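S.K.: Build me a structure from this.
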Amino acid sequence: MTGPRHRPDRGPKHTGRKGPTGPPRRPSTTRPPEVDPSRQVALDLLAAVRERSAYANLTLPGLLAEARLSGRDAALATELAYGSCRMLGQLDAVLQACSDRELADLDGPVLDALRLGAYQLLHTRIPSHAAVSVTVDLVRAGSRPGAAGFTNAVLRKVGAADLAGWVERLAPARDEDLIGYLSLATAHPRWITTALADSLGDANDLEPALAADDRPAGVHLVARPGGIDRDELAAEVDGTPARWSPYGVYLPQGDPGRIEAVRDGRAAVQDEGSQLMAVAAATAPLDGRDERWMDLAAGPGGKAALLGALLAERGGELDAVEITPHRADLVRRTVRGLPVRVHTADGRDPGLPEGEYDRVLLDAPCTGLGALRRRPEARWRRDRGDVAGLVRLQRELLDSAARMVRPGGIVAYVTCSPHLSETEGVIGRRPRDLELIDARPLLPGVPQLGDGPTVQLWPHRHGTDAMFLALLRRA
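M.R.: All right, here's what the predicted structure looks like:
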């Protein structure tokens, strides 16, 4: 994210919230620190993300289990951990304005604690004194207890204004630099804000799209055909049938890992947008044989399982290709019992018969900008420089898909990114023998699909990840 513009002549604006006044008080060192287990788990998650580039959504469940947190304590730990990861760039901008030291020079554990404290001050209703006190206690109980006074001083400055006040002070003026203003206000790197604006094409739609990235995504389940009916699954979990996916269920609350149908493989967690992509790939109109399908970049296996379940009902088979061995193993576990053969191979040259497949799904590796609400730290990991290499890979995989599909067969090109270079840019330079067909009729009832023939879903419009779909027929 481009650094915020500091306007020293305008202090933080108070908007009714009472913050501490007077010089910062040093924390008392006469009492032992009281470490709140929920906040300790959140702090441990921030350390794991910073130190070893851990994935927050994969790491947090283990930390919660180790700390034996459940219910409201687990919910608080999750909100603080994911929220601090998601808002990291914004938090750092405010912390830097409140610190006389460069954040890059701080010890990692101290920086983690400052981010956690700043998130509580700016994004929750936790009282300021409590947010500061519990964070200082975390520092006192940690590996850098001598930094407790510094932590206290910085966080008291952060708490002197609310988020709106800090945005007014640090962000560019909205009417002069909308991209810069929204990047800080919604905690997105500037290059991502620009990419979303380019894809949307409507400045009025940009802020809702960014805001949707900052809201935790709901849990969507898929009822696998032949295993359990959608309405039966909805009744079993007290959920709601999805609006558009014929196999989707919205789970209102609870741990999906405890659902019997999920444990035995009849159902799974899968975003409704991903379900719609797989269903479109499976139902696009096709002449002739329709029994041999391919998933060219299958890991971790959600779409391969849905396609395999659909093929099981019609006596067909699916070849699932995944280059990474551990992800190929994930696919094998996910598709167990289905007519799916998993190949650990490079999708650009999978070593399988060319021109033999009736349908090829290419869910291409991408920046993942369409799933930022599900991956809290992802927006700060990617860089604009990553795009060119991914686009090159996407084009090479699409070339392979064109070779693998038979004449008259269907290729479904899918990305979980709205970045124009990864979507329309790749399709615009597709192999000559792949002709675009209108994908919109394959998503019946879904509104705001644009002029076609490709489809771009959005969290703020459709409640799904921002999935892109292009359907192509080999001439």
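S.K.: drop to CA atoms for contacts and neighbour counts, all remaining ones
M.R.: OK.
S.K.: From one end of stretch 253-273 to the other, what's the distance?
M.R.: 20 Å (CA to CA, to the nearest Å).
S.K.: now stretch 252-260
M.R.: 16 Å.
S.K.: Could you do stretch 379-387 as well?
M.R.: 13 Å.
S.K.: now stretch 181-199
M.R.: First-to-last residue span, stretch 181-199, CA to CA: 19 Å.
S.K.: Equivalent analysis for stretch 353-369, please.
M.R.: Note: stretch 353-369 ends 33 Å apart using CA to CA.
S.K.: just how off-centre is that stretch within its chain?
M.R.: Centroid separation for stretch 353-369 versus its chain: 21 Å, with CA atoms, centre = their mean, to the nearest Å.
S.K.: buried set for that stretch?
M.R.: 356-369 (16 or more other CA atoms under 10 Å).
S.K.: now stretch 433-441
M.R.: Buried, per 16+ other CA under 10 Å, within stretch 433-441: 434, 436-437, 439-440.
S.K.: How about stretch 32-42?
M.R.: 33, 35, 37-42.
S.K.: same question, stretch 100-110
M.R.: Across stretch 100-110, burial judged by 16+ other CA under 10 Å covers 103, 108-110.
S.K.: Rebuild those as CSV, extending it with secondary structure.
M.R.: Listed next are those as CSV, based on DSSP: H, G, I helix; E, B strand; the rest coil:
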residue, secondary structure
L103, helix
G108, helix
P109, helix
V110, helix
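S.K.: Shouldn't L471 be within a strand?
M.R.: Yes: assessed with three-state DSSP, L471 lies in a strand.
S.K.: Share the number of residues neighbouring it, please.
M.R.: Residues near L471, counting by other CA atoms under 10 Å, number 26.
S.K.: next one: A235
M.R.: The burial count for A235: 12, using other CA under 10 Å.
S.K.: The top strand by length along the chain - contacts with which helices or strands?
M.R.: Determined from DSSP state E, the single longest strand within the chain is strand 405-415. Strand 405-415 is packed against helix 272-283, strand 357-363, helix 386-404, strand 468-474, with contacts defined by 3 or more CA pairs under 8 Å, 6 or more residues apart in numbering; DSSP states H and E.
S.K.: Confirm for me that R379 is in contact with L369.
M.R.: Yes: R379 is within contact range of L369, at 7.4 Å (criterion: CA atoms under 8 Å).
S.K.: who touches both of the two?
M.R.: Each of I192 lies in contact with both R379 and L369 under the rule CA atoms under 8 Å, 6 or more residues apart in numbering.
S.K.: For the stretch 301-450 of the chain, which segments count as helices?
M.R.: Using DSSP state H, counting those that start in this stretch, the helices of the stretch 301-450 of the chain run over residues 302-312, 325-334, 386-404, 424-428.
S.K.: Need the residues that contact the shortest one.
M.R.: Helix 424-428 is contacted from outside by 391, 394-395, 470, using CA under 8 Å, 6+ apart.
S.K.: let's see this one next to it:
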Amino acid sequence: MPAPRSPRSSRRPQGGRPSGRPADPARAAALEVLRVVRTEDAYTNLVLPAVIARARLDPRDAGLATELAAGTIRRQGTYDAILAGCIDRPLRKVELAVRDVLRLGCHQLLAMRVPAHAAISSSVDLARAEVGQGAAGFVNAVLRKVSQRDLDAWVTEVAPDPAGSRDDRMDHLAIKHSHPRWVVDLLDLAAPGDDLDALLAADNVAPRVTLVARPGRAAVAELPGSPTPYSPFGVVLDGGDPARVPAVAEGRAGVQDEGSQLVAIALAAAPLEGRDERWVDLCAGPGGKAALLAALAAERGAGVLAVEQHLHRAALVRRAVTGPDGTTPGVTGVVTADGTRPPIAAGTADRVLVDAPCTGLGALRRRPEARWRRSPDDLLTLVLLQRRLLSSALDLVRPGGVVLYATCSPVRAETAEVVGATVTSRDDVVLQDVRPLLPGVSGADGPLEGTAQLWPHRHGTDAMFLALLRRGNA
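M.R.: Next up, the predicted model:
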């Protein structure tokens, strides 16, 4: 079967919408999400609720739109490799809107239980309604060719042989698991042993919704679902909209990955001698860790100062730490400031959290678009910022106080190298073992002795890295 030719022009003709069957509302909503994420650098999980509400989708169609949009973005790299093998010209020359329709069609054909005829016909309707008649015929021809093989057969067809050279194996994994090759290389250096294939596969599994009961404000028993295995405050939601859970709607509980909960728990649990009153969250937005820290601090009579550089994220922090009565127990303030130059006197904090900005390659399950949005050039800029933030935190903490450095990335340049360089360059810092602060968590040894690395394929969490540093006397 010859490869279908891309239409000369697939733009919608003037004079109104093209004739034909209307596009399925759930698929049209998913296409809109792909367009907004692509053109506005938006986040899938933030765009979806607004698009679903605007389209007035019922719960069943809302679930379909969510799986279509998020699943398609996760597997975009795999689908593009397959589509490139089905078209007579470079995929980059196919109109972007048509590409989005083709990717949605691929996801239905190769990763969902949608009959081939339904996946193809609904994609054709979508292309006709949203782009034009020329695009509809092109989409029909391409997806018919895609439907001739299943996903495994297509990967075998378009990806290099994994039994070949290392480059062949890395390229195979990049296509099979839909990750940019540079990301695969970095994760290969970070993943323990032979875990790379399992880690990449886990990045493509939609995470379960995890809730946190903020101690002193909500009880775990109030939340519907199953207790998390490691955090004493977490619950895995059985299903439904978390915003409809009363404790969440009232701000007494929140949506928070278990790995993120463990970061706050570890900082609060670190042994400390002497005063324990002033805690600082140096990169507090969007506020999940700050809210849990504040709840833990309030139980001890301590207070958290939340520092966030960006105004809109500082507003999210204020919302997260404010209770249903408008008070902010456990919070001494939310300030908009640069964490590398915080408006706090040096040597006055007892505990400091540095949840550093990073590549986010440990949260690709929840932020599927991040893998396509980041580039290798981002890494150096982020590492330099991470080193400045960690140094700033160590200057803030008093002798005997502790700093917990965390990233939602397992990349060694952002984890072991940042911490190792900092410890080496300062005579007043000691790296302490953070693993005893994570009871019950096994298989989480970090790249430096005493550090911890969580993994989605081992622990069901984001790939959070944790290091505990204690300030001594120079």
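S.K.: about what we covered before: switch the buried residues of stretch 32-42 of the first structure over to CSV; also include secondary structure.
M.R.: Below are the buried residues of stretch 32-42 of the first structure laid out as CSV (three-state DSSP):
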residue, secondary structure
P33, coil
V35, coil
P37, helix
S38, helix
R39, helix
Q40, helix
V41, helix
A42, helix
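S.K.: could you dump the residues you listed to a markdown table with distance to D73 of the first structure?
M.R.: Below are the buried residues of stretch 32-42 of the first structure laid out as a markdown table (distance: CA to CA, whole Å):
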| residue | distance to D73 of the first structure |
| --- | --- |
| P33 | 19 |
| V35 | 13 |
| P37 | 8 |
| S38 | 6 |
| R39 | 9 |
| Q40 | 11 |
| V41 | 10 |
| A42 | 11 |
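S.K.: Helix or strand: which one has the aligned partner of A164 of the first structure in the second structure?
M.R.: Aligning on TM-score structural alignment places A164 of the first structure opposite D152 in the second structure. Assigned by DSSP states H and E, D152 of the second structure belongs to helix 151-158.
S.K.: roughly how far apart are T340 of the second structure and A163 of the second structure?
M.R.: 47 Å.
S.K.: try P59 of the second structure
M.R.: From P59 of the second structure to A163 of the second structure the distance is 45 Å (CA to CA).
S.K.: The two: which has the busier surroundings?
M.R.: A count of neighbours by other CA under 10 Å puts P59 above the other of P59 of the second structure and A163, at 12 against 9.
S.K.: Quick check: end-to-end length of stretch 285-299 of the first structure?
M.R.: 26 Å.
S.K.: brain fart, stretch 212-225 of the first structure
M.R.: 31 Å.
S.K.: now that stretch: which residue numbers in the second structure?
M.R.: Residue span in the second structure matched to stretch 212-225 of the first structure, by TM-score structural alignment: 202-215.
S.K.: Please identify the buried residues of the matching stretch?
M.R.: Buried residues in stretch 202-215 of the second structure (16+ other CA under 10 Å): 202-204, 206-207, 209-215.
S.K.: Tell me who's in contact with the equivalent of S226 of the second structure over in the first structure.
M.R.: In the first structure, S226 of the second structure lines up with T240, judged by TM-score structural alignment. Applying CA under 8 Å, 6+ apart, one finds that T240 of the first structure lies in contact with 234, 249-252.
S.K.: Out of the residues you listed, give me the one that has the most neighbours.
M.R.: Neighbour counts for the contacts of T240 of the first structure peak at V249, which has 31 neighbours (criterion: other CA under 10 Å).
S.K.: Over in the second structure, tell me which residue corresponds to that one.
M.R.: Per TM-score structural alignment, V249 of the first structure is aligned with V235.
S.K.: wait, what's in contact with the counterpart of R313 of the second structure in the first structure?
M.R.: Under the alignment (TM-score structural alignment), R313 of the second structure pairs with R327 in the first structure. Residues in contact with R327 of the first structure (CA under 8 Å, 6+ apart) are 299-300.
S.K.: hang on, the earlier thing: and among the helices of the stretch 301-450 of the first structure, the most buried is which?
M.R.: Of all the helices of the stretch 301-450 of the first structure, helix 302-312 has the most neighbours on average by mean count of other CA atoms under 10 Å, namely a mean of 25.
S.K.: just checking, what packs against that helix?
M.R.: So helix 302-312 of the first structure, by 3+ CA pairs under 8 Å, 6+ apart, packs with helix 272-283, strand 317-322, helix 325-334.
S.K.: related to what we said a few turns ago, out of the contacts of helix 424-428 of the first structure, who's nearest I323 of the first structure?
M.R.: Comparing those against I323 of the first structure with CA to CA places Q394 closest, at 14.0 Å.
S.K.: Without its sequence neighbours, what residue ends up closest to that closest one?
M.R.: A364 (5.9 Å; CA to CA, 6 or more residues apart in numbering).
S.K.: What's that neighbour aligned with over in the second structure?
M.R.: Match for A364 of the first structure (TM-score structural alignment): A356.
S.K.: pretty sure that match contacts S409?
M.R.: No: in this structure A356 of the second structure lies outside contact range of S409 using CA under 8 Å: 9.8 Å.
S.K.: What is the neighbour count of the counterpart of A266 of the second structure in the first structure?
M.R.: In the first structure, the residue matched to A266 of the second structure (TM-score structural alignment) is A280. Per other CA under 10 Å, the neighbour tally for A280 of the first structure reads 22.
S.K.: Find the nearest non-adjacent residue to A280 of the first structure, please.
M.R.: L442 (5.2 Å).
S.K.: The one you found matches what in the second structure?
M.R.: Aligned partner of L442 of the first structure by TM-score structural alignment: L437.
S.K.: I'd like the buried residues of stretch 353-369 of the first structure as JSON lines, with distance to G337 of the first structure appended.
M.R.: Below are these laid out as JSON lines (distance: CA to CA, whole Å):
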{"residue": "E356", "distance to G337 of the first structure": "24"}
{"residue": "Y357", "distance to G337 of the first structure": "22"}
{"residue": "D358", "distance to G337 of the first structure": "22"}
{"residue": "R359", "distance to G337 of the first structure": "21"}
{"residue": "V360", "distance to G337 of the first structure": "21"}
{"residue": "L361", "distance to G337 of the first structure": "20"}
{"residue": "L362", "distance to G337 of the first structure": "23"}
{"residue": "D363", "distance to G337 of the first structure": "22"}
{"residue": "A364", "distance to G337 of the first structure": "25"}
{"residue": "P365", "distance to G337 of the first structure": "26"}
{"residue": "C366", "distance to G337 of the first structure": "29"}
{"residue": "T367", "distance to G337 of the first structure": "32"}
{"residue": "G368", "distance to G337 of the first structure": "30"}
{"residue": "L369", "distance to G337 of the first structure": "33"}
